[in-house]
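In: Only the shape, not the letters, is given here:
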């Protein structure tokens, strides 16, 4: 509806004396906004104020000229100029009736657009280290990322979803030694277990899989391993590095890597299964191992050629501070090993080389300062730094009563995403995760998520859908009878309010997509459900008057379509009965 009005205004201005100035100076947009108070119409534009500033003419005069040049046709009831030059537009009842017909005819395609046509977007999210099951914090990333992907698709973007598997590096080595130590315990070896090794029960499960392959053949190294742990004099993190080196020496790198692969496969498959059950599906699971030393070396070579690398204290540094970062970053450590950042640079360059013209990364709050350095690296590589967008998802605090749970993968004291899903259900989890803006901390209320009351927003919305389904099952409506004359019966306040809110859906989808803000859609659906419940409670829908009943049922059908379309984008089901 907003686009129709924008077209009407644009056509009028293009025929006026302001056409050239309008197109050149203010991006050819009338900047329409929905009014908060119905007494100021349905939409308002400040176009005259903006033109007046450029022309140095009274905005009120310009506003009246524009208003008088616009043809009202069947879409507009009236146009009123208010205050210093605001143009307020009053949409006709007939226009809202036409929108209802459009909703019903478009059905599951209502609200879709092509604003992102021919834009190839690479969306990377979750990408948790494969060192243990996903916890509830990862769940928020998954729900947010999947919803953003669906919104981008709804606005015509070509979306490719990717999970970056960090399956190389120190954390994976720590996972491996954790498994080996638990394997020794399974074989009745009393081995000291480091505090900073991975502690969860899943480590024991992986150790059993290792035991199934090796039986007790590796226990012959247990004394050497125990001695190295007992005699080591240093901090906990250094102890882990020491154990990694020594176990590699004792059992051989070949066996060490085989156990690593067993652990990685089991953990990664568990993550894939968990996300798939959560309704989150990727186009590709990209292994860090694909970033060969040659690829990383070639990427650093480009940085060196462009004079953005220098040596200091035996290490290679990237001059990221020259390009907006707060400090320079190490690429290659003095021991010759590469940093995670070096791999990330190569990975993002490869994304661009794969043909994606926009990169959207969704990271956790611990990556808050990541944007400047990765943008700097792309600029240093001769790429457009604005091709990448980084969205931060804040922490989740999960409360069970007054107790706040921990979420440390190493300590093993955390609630997994699977446990949360089993307790509150996928629908509640998906909805609650995105109901608050991603840049705000989330306190996940387990008890509220499980209640079947109006205070639970997902239940409230689904209940509206189920109510409509029940109504439509009780009476037949003939689509061939759908016309503006029939819908003219919808003149009660609750009916008109419901039609106005329904007409906002396409605007909400475009705004939610552009701002990567699925919470906007979630709040809209709650408001739409509230308006429907008000209508349901105030008007008798299955009344004796046939025409009135048919018109109200068509209104219900339109709301049902929008609720289902919106819930689908958020990954939430629309049950017909509750």
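Out: In hand now; what should we look at? Keep in mind the model is a prediction, meaning the values are calculated, not measured. Residues are numbered from 1 along each chain as shown.

In: alpha carbons only for contacts and neighbour counts from here, please
Out: Will do.

In: secondary structure class for residue 87?
Out: Counting by DSSP: H, G, I helix; E, B strand; the rest coil, the backbone at residue 87 sits in strand.

In: Tell me the spacing between it and residue 52.
Out: 13 Å (C-alpha to C-alpha, to the nearest Å).

In: Name the residue in those two with the higher neighbour count.
Out: Legend: neighbour count by other C-alpha atoms under 10 Å for residue 87 and residue 52, higher for residue 87 (26 against 17).

In: list the contacts for the more buried one?
Out: By C-alpha atoms under 8 Å, 6 or more residues apart in numbering, the contact list for residue 87 reads 44-48, 63, 67, 79-81.

In: Need the nearest residue in space to it, chain neighbours excluded.
Out: Excluding its sequence neighbours, the residue lying closest to residue 87 (C-alpha to C-alpha, 6 or more residues apart in numbering) is residue 81, at 4.6 Å.

In: what does residue 547 give?
Out: Nearest to residue 547 is residue 486, by C-alpha to C-alpha, 6+ apart, at 6.6 Å.

In: before we move on, what about residue 145?
Out: Residue 145's closest residue in space is residue 125 (C-alpha to C-alpha, 6+ apart), at 5.9 Å.

In: In contact with the one you found: list those residues for me.
Out: Residues in contact with residue 125 (C-alpha under 8 Å, 6+ apart) are 141-142, 145, 161-164, 361-363.

In: try residue 568
Out: Here residue 568 is in contact with residue 574 (C-alpha under 8 Å, 6+ apart).

In: a helix runs through it, doesn't it?
Out: Yes. Counting by three-state DSSP, residue 568 is located in a helix.

In: what about it, distance to residue 109?
Out: In terms of C-alpha to C-alpha, residue 568 sits 12 Å off from residue 109.

In: Over to residue 403?
Out: Counting by C-alpha to C-alpha, the gap from residue 403 to residue 109 is 44 Å.

In: out of the two, which sits in the busier spot?
Out: Neighbour comparison, residue 403 and residue 109: the larger count goes to residue 109, with 14 against 8 (by other C-alpha under 10 Å).

In: I'd like to know how far that one sits from residue 506.
Out: Residue 109 sits 11 Å away from residue 506, taking C-alpha to C-alpha as the criterion.

In: Same check on residue 219?
Out: For residue 219 relative to residue 506 (C-alpha to C-alpha), the value is 64 Å.

In: same check, this time on residue 411
Out: For residue 411 relative to residue 506 (C-alpha to C-alpha), the value is 46 Å.

In: Also residue 58?
Out: 34 Å.

In: Comparing the two, which shows the higher neighbour count?
Out: residue 506 (20 against 15).

In: which stretch of helix or strand covers the more buried one?
Out: helix 505-514 (DSSP states H and E).

In: in that helix, what counts as buried?
Out: 505-506, 508-513 (16 or more other C-alpha atoms under 10 Å).

In: Pasting the second one now:
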């Protein structure tokens, strides 16, 4: 019995009690939440539905809990129901009902863990969005890993999601970038305030190879050509690095299209219609102080130049026009000041800043022993971190911790093949379970039949309990934007699997005389349970963008 099935059973029981006149309620909740109790001594599952509804039912929680418990005890698959504290209902499943989950997980396959917690939510998730003037570096690494993991749990929880990379390809930094590359084309020093690093030289060499005539063009003619070619080359390198990190965006949105397509002017006009734009000293302002910002923001300067803030406003309105009711921004540690102004844009546009926009700030990471890049000169590159530590270890570690605190990554730990290394520990559990299945099948054990009642060992009960809580873990990770919950869950599951593996043989044993016991329903049942663990470990790692090796 899955948690969803048990939840539906509690709801059915409550409905029956209302129909029989035992309980008076105008309505019954669409969903009854069941959760794992902190102690296994309190049963397999618990619900606080009686505490939630007692006041509406005109009774005290324990009386309502007793009514529900009495009816629950009559249903097949329920071993015991007890009332605890002020009215918590603790439920214990019988072995067959609990064990049935193993078969359900195997048959569900990759979809197990998917849930409907966010069905009906239309979300735009923007993250990384680094300037295309250089390679991705360590400052982008955390949100690259965590942002993609958030996207995966959102989709697994039913959200209609678009992931987006905002390309800052407008503004003066692109001119400085082009000047830097053009100087390299001519073998000149980096201009003052320009971009240093070998990657600039590499781009210059690439452009010269493609367009050898570029050196002979007047600078005013060469500059726009170099700008476009360098931009394309650098953006391609960024895409490649993200692919190596197992990340693919649904949409790459160019800031330049906001300027070229008149979207910024349209945005200013829209905000003016909303009554939040005013003119002062020749400039155009958005009255963001009405919504908590520390000062009103300039949209258009007195000389007619559009500000970065104007582009931010136009970009927000673009997301709104494209039908995204929820916009999530993942920003770096130095962007705290953006929270108030972005929420103010949402409010000025007529949205609810508490529900239509969400801004998450990720703290910086450091990596012990990391060296500045020879290519970039003044930064630690993501591509070099991937080569050094491996995409799996880096992604898992970055997703394993809440993003609101700094993180110091230990390379020696990440590269160690010990149980102290969390990603190794989880991947090894998956590989071990795959090997256990191969060994069992070599001894004639298959999944031709399944007697769920055979899975009654206490370690089996514990493992089944962990497997059952996976969908709820995914849902909570999605709702709270906290994929580290999946990582910590996987470590607990791996521990439960290893403990089960040590006590419960899947393959038939062989006596000292060389006789092998016949294959039984117990062996087959344990193979089902083993393969259910394989599936959940694989599904969980996939949500973090981490591979699940079958051999290690």
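Out: Right, received. Where do you want to start? As the structure is a prediction and not an experimental result, all values here were calculated from the model.

In: Post the TM-score for the overlay when you can.
Out: Comparison of the two superposed chains (TM-score structural alignment, normalised by the length of structure 2) gives a TM-score of 0.89, and 532 aligned residues with a C-alpha RMSD of 2.6 Å.

In: number of nearby residues for residue 262 of structure 2?
Out: Neighbour count of residue 262 of structure 2, defined by other C-alpha under 10 Å: 11.

In: what residue of structure 1 matches up with residue 25 of structure 2?
Out: When structure 1 is aligned by TM-score structural alignment, residue 25 of structure 2 is paired with residue 20.

In: For that match, list the residues it contacts.
Out: residue 14.

In: Please spell out which residues along stretch 12-27 of structure 2 are buried.
Out: 12-15, 17-18, 23, 25.

In: likewise stretch 212-226 of structure 2?
Out: The neighbour-count check on stretch 212-226 of structure 2 (16+ other C-alpha under 10 Å) flags 214, 222-223, 225-226 as buried.

In: So which of the residues you listed is the closest to residue 41 of structure 2?
Out: Taking C-alpha to C-alpha as the measure, residue 41 of structure 2 lies nearest residue 226 of the buried residues of stretch 212-226 of structure 2, at 69.6 Å.

In: which residue sits closest to that closest one, ignoring its sequence neighbours?
Out: residue 178 is the one closest to residue 226 of structure 2 (C-alpha to C-alpha, 6+ apart), at 6.0 Å.

In: what helix or strand is that neighbour on?
Out: helix 172-185.

In: starting at the chain centroid, how far to that helix?
Out: Mean-position distance between helix 172-185 of structure 2 and its chain equals 36 Å (C-alpha atoms, centre = their mean, to the nearest Å).

In: Can you give the contact residues for that helix?
Out: Counting by C-alpha under 8 Å, 6+ apart, 133, 189-191, 193-196, 200-201, 203-205, 208, 215, 222-224, 226-227, 230 sit against helix 172-185 of structure 2.

In: Mind giving me the PyMOL command for buried ones among these?
Out: In PyMOL, this line selects whichever of the contacts of helix 172-185 of structure 2 come out buried by 16+ other C-alpha under 10 Å:
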select buried, resi 133+190+191+194+195+196+200+201+203+204+205+208+222+223+226+227+230
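
In: Show where the helix holding residue 178 of structure 2 falls in structure 1, residue numbers please.
Out: Taking TM-score structural alignment, helix 172-185 of structure 2 hits residues 170-183 over in structure 1.

In: rewinding a little: would you mind putting the buried residues of stretch 12-27 of structure 2 into JSON lines with distance to residue 407 of structure 2 and secondary structure alongside?
Out: Formatted as JSON lines, the buried residues of stretch 12-27 of structure 2 follow (distance: C-alpha to C-alpha, whole Å; DSSP: H, G, I helix; E, B strand; the rest coil):
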{"residue": "12", "distance to residue 407 of structure 2": "47", "secondary structure": "helix"}
{"residue": "13", "distance to residue 407 of structure 2": "48", "secondary structure": "helix"}
{"residue": "14", "distance to residue 407 of structure 2": "47", "secondary structure": "helix"}
{"residue": "15", "distance to residue 407 of structure 2": "49", "secondary structure": "helix"}
{"residue": "17", "distance to residue 407 of structure 2": "52", "secondary structure": "helix"}
{"residue": "18", "distance to residue 407 of structure 2": "52", "secondary structure": "helix"}
{"residue": "23", "distance to residue 407 of structure 2": "52", "secondary structure": "coil"}
{"residue": "25", "distance to residue 407 of structure 2": "50", "secondary structure": "coil"}
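
In: Now which residue in structure 2 aligns to residue 73 of structure 1?
Out: In structure 2, residue 73 of structure 1 lands on residue 75 (TM-score structural alignment).

In: what does residue 432 of structure 1 give?
Out: Match for residue 432 of structure 1 (TM-score structural alignment): residue 397.

In: So its match sits against residue 421, correct?
Out: No. Residue 397 of structure 2 is beyond contact range of residue 421, at 9.4 Å (criterion: C-alpha atoms under 8 Å).

In: which residues are common contacts for the two?
Out: residue 414.

In: quick one, which of the two is more surrounded?
Out: The neighbour count for residue 397 of structure 2 versus residue 421, taken as other C-alpha under 10 Å, is higher for residue 397 (23 against 16).

In: so the more buried one is in which element?
Out: Per DSSP H and E: helix 391-399 holds residue 397 of structure 2.

In: mean deviation of that helix from structure 1?
Out: Compared with structure 1 after fitting, helix 391-399 of structure 2 deviates on average by 1.0 Å (mean C-alpha distance after the TM-score superposition for structure 1).

In: so what secondary structure elements neighbour that helix?
Out: Judged by 3 or more C-alpha pairs under 8 Å, 6 or more residues apart in numbering; DSSP states H and E, the packing partners of helix 391-399 of structure 2 are helix 138-156, helix 411-415, helix 422-442, helix 484-503.

In: matching residues in structure 1 for the helix or strand just after it?
Out: Next in sequence after helix 391-399 of structure 2, counting helices and strands by DSSP H and E, comes strand 407-409. The alignment of strand 407-409 of structure 2 onto structure 1 (TM-score structural alignment) spans residues 442-444.

In: Name the residues of that stretch that come out as buried.
Out: So stretch 442-444 of structure 1, judged by 16+ other C-alpha under 10 Å, has buried residues 442, 444.

In: And for stretch 321-328 of structure 1?
Out: Under the neighbour-count criterion of 16+ other C-alpha under 10 Å, stretch 321-328 of structure 1 has 323, 325, 328 buried.

In: State the span of structure 2 onto which stretch 514-527 of structure 1 is aligned.
Out: Using TM-score structural alignment, stretch 514-527 of structure 1 lines up with residues 479-492 of structure 2.

In: Does the counterpart of residue 258 of structure 1 in structure 2 belong to a helix, a strand or coil?
Out: Counting by TM-score structural alignment, residue 258 of structure 1 corresponds to residue 225 in structure 2. Classification of residue 225 of structure 2 by three-state DSSP places it in helix.
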